[in-house]
Structure formats: structure tokens, C-alpha cells
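Trainee: got a structure for you, letters missing:
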């Protein structure tokens, strides 16, 4: 297993009804940027933060009447880990591309509107970075576009 990192995995089942806890868990997992490895199996590169997050989610699943276990594991080969990482990288690339698209669209907006867009996009970049374990090239492009939009707004007449 040399050459692969340690991953924290959450294996869970949660009742379909009531749907509110199931949806809440799904949203939390999406915010974390998990790799969906199978039905009810998700993973993230292991660190103190991801382990703690999975432990909290596991508590919520148990409180909702579900079943779950948290595992520390390693992929069987570097190729398997690279495949999972590529999927996670592609998901973040799409999110960064959406930021680029929004920044491009805001270039022709009024100064006040551009300032609001810059604040919102900077917050969005922070949210994406928290779940960006394998940064794609689009990350830098998105940052450059938001910074350019901010500079463009700073140069606008007041």
C-alpha cells in the first residue's frame, strides 16, 4: 500500500423517512466535498478536520435512527487513489469555472453591483477551498478573475 495516503471513510445507512435528517446529512457531505465511493460510502483524505467532521455526521446519522461506521483506510493502489482524486478535482474544477463565468458576467455591471459580486465570489472561493483537496488549474484562474474584477471595481469612478 506504499504510495497511497490515508483516507477517512464513512459507511452509512439512514432511513428514508423522515427525509429531513437524510437531506441534512447529504448537504453536509456535499459541503465537505466527499468522494462518493458507493451507495452509502463516502471518503476524504484523512486529517484531524475530516475525521472530526465524519464523527459529527456519524452522530447525526445515529440520532436519526441510522447505522454508520467511520474507517481509516488506504486505497489498494496509487492508481485507485488517483482515480478518486481525479473525480474530486473535476468536481472542484466545475465549481471554480462557475466562479469564473460569474466574474466575467459581472465585468460590465455597475460599480456597486460589481462590489457585491466580488464579496460574494470571494466568499464562494473560500467555501470551495475548504473542500478542495486536489486543486485543479481552474482554482488559480478563478482567483485571478475575482481579483481582476475587484481591481476593475476599485478603478471605477465613485
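Mentor: Cool, got the structure. This is a predicted model, so every value here is computed, not measured.

Trainee: going forward, measure contacts and count neighbours with C-alpha atoms only.
Mentor: Fine.

Trainee: For residue 9, which three-state class applies?
Mentor: Under DSSP: H, G, I helix; E, B strand; the rest coil, residue 9 falls in the strand class.

Trainee: tally of neighbours for residue 134?
Mentor: 17 (other C-alpha atoms under 10 Å).

Trainee: roughly how far apart are it and residue 86?
Mentor: Residue 134 sits 8 Å away from residue 86, going by C-alpha to C-alpha, to the nearest Å.

Trainee: Kindly report the same for residue 38.
Mentor: 16 Å.

Trainee: Which of these two has more residues huddled nearby?
Mentor: Neighbour count, other C-alpha under 10 Å: between residue 38 and residue 86, residue 86 has more, with 16 against 9.

Trainee: The structure to be compared is supplied as follows:
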């Protein structure tokens, strides 16, 4: 069995200005870090994560704070499973939000279809929304280090949204061909 290594970042930064502290938190969450408690977070050990954490440590020093980066492993399999579960739970929370936005997208197409609103402007607006969904799912996937449970459902929902937009686009094209 391969031993999973993580990078552990502990940090303390001044409470003011709060926007710097919040920006740091956002950057760490944007990397996919899980927080074990305030100022203590983990990432899977990769060269990219190591490089990014070193840059963040430099930023923390510039903020007047302190940080330490350590490489660590779990004490045993049950501890490792707890950590992996935290990563999966964070991603599932993001996938859940994504799935909700897919439902909103499907509802919007259904609403436009119900009132026979087949315009190029509406198609373009929905196409922009679909591209946002595609981009968002790609970002979540990049942070899904351990295969969260809602990953497959999210993929399927995106494919359904893509198919729905294709069908809507065909209705728009058909409506405009009939009007000419």
C-alpha cells in the first residue's frame, strides 16, 4: 500500500486588515486545501502544491504573519480515511452547488420552451451559462483529488445540460428557418 503524504500548512496572520486574511483563506480553498482548524490546512503532496504553499508562506511573512510547512502522513489507515473523507466532503459540497445550478439551467430552458421563446439572443445567453457550468465543473474536477461521490452525477448533469441546449438550439434554428 502506498503511503499518502500531505503538506501541512500552519499559519498565523494579523487580524487586520481582514481582507488580507480572507484573501489568504480564498487562495488556500482555491487550491483545494482542507482546514483541520483555523490556520491549519492540508493538501496532497505534489510539486505544484509545494511550490504554491511556499509562495503563500512568503505572502504570509509579508503580511506580518508566521507560517510553517511540513510534510506529514497519517498515523494509521483510519486517520488517513478521515482526512480523505474531509477532502471528498468539501468537493461534494461544491458538486452539490453545481448540480443546483444545472437544475436552474434546465428550468430556464424549460421556461423558454414552454412559452415558445426561440430567439438567438436567448440561445446566446444560455450558451454563455452553459460555458460557465463547463468551466466551473472543470475547476471542481481539478480539486477533486480523491474522487468525491457526486463527481459522476455532476458529469451526467452537465452532459444533460449540453444535450438540452443542443435541442433548444435546434428549435431556435427551426423557428427562424420557418419565419423566412
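Mentor: Perfect, I can see it now. Remember, predicted model here, so these are calculated numbers, not experimental data.

Trainee: Next, the buried residues of stretch 27-35 of structure 1.
Mentor: When burial is assessed from 16 or more other C-alpha atoms under 10 Å, stretch 27-35 of structure 1 yields the following buried residues: 29, 32-35.

Trainee: From the centroid of structure 2, which residue is nearest?
Mentor: Taking C-alpha atoms, centre = their mean, the centroid of structure 2 lies closest to residue 140, which sits 3.0 Å from it.

Trainee: Counterpart of that residue over in structure 1?
Mentor: Alignment note (TM-score structural alignment): residue 140 of structure 2 maps to residue 128 of structure 1.

Trainee: A strand includes its match, no?
Mentor: No - secondary structure of residue 128 of structure 1 (three-state DSSP): helix, not part of a strand.

Trainee: Against which helices or strands is the longest helix belonging to structure 2 packed?
Mentor: The single longest helix within structure 2, with elements called by DSSP state H, is helix 77-114. Where contact means 3 or more C-alpha pairs under 8 Å, 6 or more residues apart in numbering; DSSP states H and E, helix 77-114 of structure 2 is packed against strand 34-37, helix 120-143, helix 151-178.

Trainee: Between helix 77-114 and the second one, find me the angle.
Mentor: Yep, that's helix 120-143 of structure 2 we're talking about. Inter-element angle recorded for helix 120-143 of structure 2 and helix 77-114: 180 degrees (by axes from the mean of the first three to the mean of the last three C-alpha atoms, to 10 degrees).

Trainee: now helix 120-143 of structure 2 against helix 151-178, angle please.
Mentor: Using the same axes, to 10 degrees: helix 120-143 of structure 2 against helix 151-178 is 160 degrees.

Trainee: Pull the distance from helix 120-143 of structure 2 to the chain's centre.
Mentor: Relative to its chain's centre, helix 120-143 of structure 2 lies at 13 Å (C-alpha atoms, centre = their mean, to the nearest Å).
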